[in-house]
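A.B. asks: Coordinates only, no sequence provided:
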């Protein structure tokens, strides 16, 4: 199991387009993915559940990945949150 905390830096936070892109990318993997904000934990492979966290700019989240391909999954999530998500800043 891998746990990693992230601070969401993009201006719009987690809205439909980036969340959908991330979920599509990680659903092909076997590991379970949980995303936690404050005391709420959701299935990281569910667009609706991730959106229900209402993650905004500068919010801190914890990602928990567990399974045989967890290292690859956490690498994809880390890269997405730290780099790729910024391409969605001007889209709603």
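C.D. replies: Right, received. Where do you want to start? Keep in mind that this is a model prediction, so the values were computed, not measured.
A.B. asks: make it CA atoms for all contacts and neighbour counts henceforth
C.D. replies: Noted.
A.B. asks: And the strands in this protein?
C.D. replies: Assigned by DSSP state E, the chain shows strands spanning 2-7, 32-37, 40-43, 60-66.
A.B. asks: Quick check: buried residues in the third one?
C.D. replies: Meaning strand 40-43. 41-42 (16 or more other CA atoms under 10 Å).
A.B. asks: just checking, what packs against that strand?
C.D. replies: Helices and strands touching strand 40-43, by 3 or more CA pairs under 8 Å, 6 or more residues apart in numbering; DSSP states H and E, are strand 32-37, helix 47-51.
A.B. asks: what about versus this one:
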């Protein structure tokens, strides 16, 4: 298991568009993935569950990956989140 904290940079947080991008990305990875935000643990492979976490700009989240490709998957997710998930 690998994990790392990152701060969400999207000006509107993880709303529908970035949640869709993150969910698509997570669904294509083989690791078991969890995101922890404010004590809430969510599966980012589900758009609705991810949006239910209410992740806003400036929120520090923890991304956890577990599986054979966990290190590569964590890197991919962190880069996407740091890049704004397709938003500026």
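C.D. replies: Yep, it's here. None of the values given here were measured: they were computed from a predicted structure.
A.B. asks: Work out the TM-score between the chains.
C.D. replies: The TM-score (TM-score structural alignment, normalised by the length of the second structure) is 0.90; 88 aligned residues with a CA RMSD of 1.3 Å.
A.B. asks: deepest of the helices and strands packed on strand 40-43 of the first structure, which one?
C.D. replies: strand 32-37 (a mean of 20; mean count of other CA atoms under 10 Å).
A.B. asks: between that one and strand 2-7, what angle do the directions make?
C.D. replies: 40 degrees (axes from the mean of the first three to the mean of the last three CA atoms, to 10 degrees).
A.B. asks: what helices or strands is strand 32-37 of the first structure leaning on?
C.D. replies: strand 40-43, strand 60-66.
A.B. asks: mean distance, the shortest one to its aligned residues in the second structure?
C.D. replies: Strand 40-43 of the first structure differs from its equivalent in the second structure by a mean of 0.7 Å after superposition (mean CA distance after the TM-score superposition for the first structure).
A.B. asks: outside of that strand, which residues touch it?
C.D. replies: Applying CA atoms under 8 Å, 6 or more residues apart in numbering, the external contacts of strand 40-43 of the first structure come out as 32-36, 49-50, 53.
A.B. asks: again with stretch 56-63 of the first structure
C.D. replies: 3-14, 33-38.
A.B. asks: buried subset of the residues you listed?
C.D. replies: The buried subset of the contacts of stretch 56-63 of the first structure (16+ other CA under 10 Å) comprises 7-10, 12-14, 33-37.
A.B. asks: Would you check which pair of those lies furthest apart?
C.D. replies: Using CA to CA, these span at most 22.3 Å, a distance reached by 12 and 33.
A.B. asks: check contacts around the nearest residue in space to residue 21 of the second structure that is not next to it in sequence.
C.D. replies: Leaving aside its sequence neighbours, residue 21 of the second structure sits nearest to residue 85 (CA to CA, 6 or more residues apart in numbering; 6.2 Å). By CA under 8 Å, 6+ apart, the contact list for residue 85 of the second structure reads 10, 18, 21-22.
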